[in-house]
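In: Sequence first, predicted model second:
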Amino acid sequence: MDVHFTQYQPPKALAFGFWQQIGLPARGRKLHELLHEGVEYRVYPQLAKVSGIEQKVLASYVDIPPATLSRRAKSGRFKMAESDRLYRFAELFKAALDLFEGDADGARAWLLKPNAGLGGRRPVEMSATSAEYQTVLNLIGRLEHGVSV
């Protein structure tokens, strides 16, 4: 009997549902425009809710000081650099969610746990810069393909 294994592909509904829940397009021109003009503040509490990470804690992971967060809540919009960091965090959470086949608790636990493949750092702490973010995405890719870290 011939057995063929295929790489796990998350259901399209899961991918679409995540971005819809937080209020951002997953890709494309509309996303690019939103990031340039600044993501609306309402996305932030939704991202915290979906990820299960308290808002104040999430702000520290994406390097947004409390006073700045308060100003953004009043103005209703984040600046471009802050929007980009929020998007990177959302991408990391979504990638972890896919790795754990939609299990949000498993994804959150993995993001919060120190990881040997990241030099003992927690993945959630690595969304503030693009280099760190890419390192975590690369690790998730290796894990999805069964490559030991």
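Out: Sure, I can see it.
In: contacts and neighbour counts: CA atoms only from here.
Out: Will do.
In: Number of residues surrounding Val149?
Out: Residues lying near Val149 (other Cα atoms under 10 Å) number 10.
In: need the contact list for it.
Out: 116-117, 139, 142-143 (Cα atoms under 8 Å, 6 or more residues apart in numbering).
In: and what of Leu86?
Out: Neighbours of Leu86 in contact, by Cα under 8 Å, 6+ apart: 44, 62.
In: Closest one to Leu14 out of the contacts of Val149, please.
Out: Using Cα to Cα, Leu143 is the member of those that sits closest to Leu14, with 19.6 Å.
In: and that closest one, how far is that from Arg122?
Out: Leu143 sits 16 Å away from Arg122, going by Cα to Cα, to the nearest Å.
In: and the comparison structure, right after this:
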Amino acid sequence: MYQSEKHDFESISDLIVEYSPSIKSNIAIALEANKGIDAHTFFDIVKLSGYSKDEMAQVFSTSVKTFSRYEKENKKLGPLRSELILKIMALFKKGIEVFGSLDSFKSWLGKPAFGLGNNTPFSLIHTSTGIDLVHDELVRIEFGDLA
């Protein structure tokens, strides 16, 4: 069971289903990000990703302590952090679809990828552009374009 302060999930797929309306398209992500998302969503993405809180906090250039305080105060995150979290959630959804499992996708995230200039995909997800590059690489893999 995957738990956050606000949600209990039986599986990773349940967590993805919960957020599907917010990540179904770029326009949905933009609109949701503009409103701001609840800080507890950070802890949900930690559960989804399987990375530690500290590793994911570094991705967002924010401390775990700040996310915890925002969650305790029921604050929403600003549009930029909201967008990054939602885009990463969509990226994990796509990665699990392409690789068939979270473990396989995470393994790929940590290995240099030729199509990404031999950078590890995980090293690129700190920015919106980097997330887009990783997503585009997943689409190429999905359709067998590995050159």
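Out: That came through fine. Predicted model only: the values in this text are computed from it and were never measured.
In: more neighbours, Leu143 and Arg122 of the first structure?
Out: Arg122 (17 against 13).
In: Go through the helix or strand hosting Ser82 of the second structure and flag the buried ones.
Out: Element membership for Ser82 of the second structure (DSSP states H and E) is helix 79-99. By neighbour count on 16 or more other Cα atoms under 10 Å, the buried set for helix 79-99 of the second structure is 79, 81-96, 98-99.
In: average gap between that helix and the first structure?
Out: Once fitted to the first structure, helix 79-99 of the second structure is off its aligned match by 1.1 Å on average (mean Cα distance after the TM-score superposition for the first structure).
In: What range does that helix cover in the first structure?
Out: Mapping helix 79-99 of the second structure onto the first structure (TM-score structural alignment) gives residues 80-100.
In: cool, stretch 124-135 of the second structure as well?
Out: Under TM-score structural alignment, the match for stretch 124-135 of the second structure is residues 126-137.
In: Pull out the buried residues from that stretch.
Out: Using 16+ other Cα under 10 Å as the test for burial, stretch 126-137 of the first structure gives 126-128, 133, 135-137.
In: Restricted to helices, list the contacts of Val149 of the first structure.
Out: Residues of the contacts of Val149 of the first structure located in helices (DSSP state H): 139, 142-143.
In: Next up, the contacts around the spatially most central residue of the first structure.
Out: In the first structure, the C-alpha nearest the mean C-alpha coordinate belongs to Ala90, at 2.5 Å (Cα atoms, centre = their mean). When contacts are counted by Cα under 8 Å, 6+ apart, Ala90 of the first structure touches Leu47.
In: Show me what counts as buried in stretch 102-112 of the second structure.
Out: Per 16+ other Cα under 10 Å, stretch 102-112 of the second structure contains these buried residues: 102, 105-106, 108-109.
In: Any chance of these in CSV with distance to Lys35 of the second structure as columns?
Out: As requested, those are arranged in CSV below (distance: Cα to Cα, whole Å):
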residue, distance to Lys35 of the second structure
Leu102, 29
Phe105, 30
Lys106, 30
Trp108, 32
Leu109, 29
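In: which one of these sits closest to Tyr51 of the second structure?
Out: Nearest to Tyr51 of the second structure, judged by Cα to Cα, of those is Lys106 at 9.0 Å.
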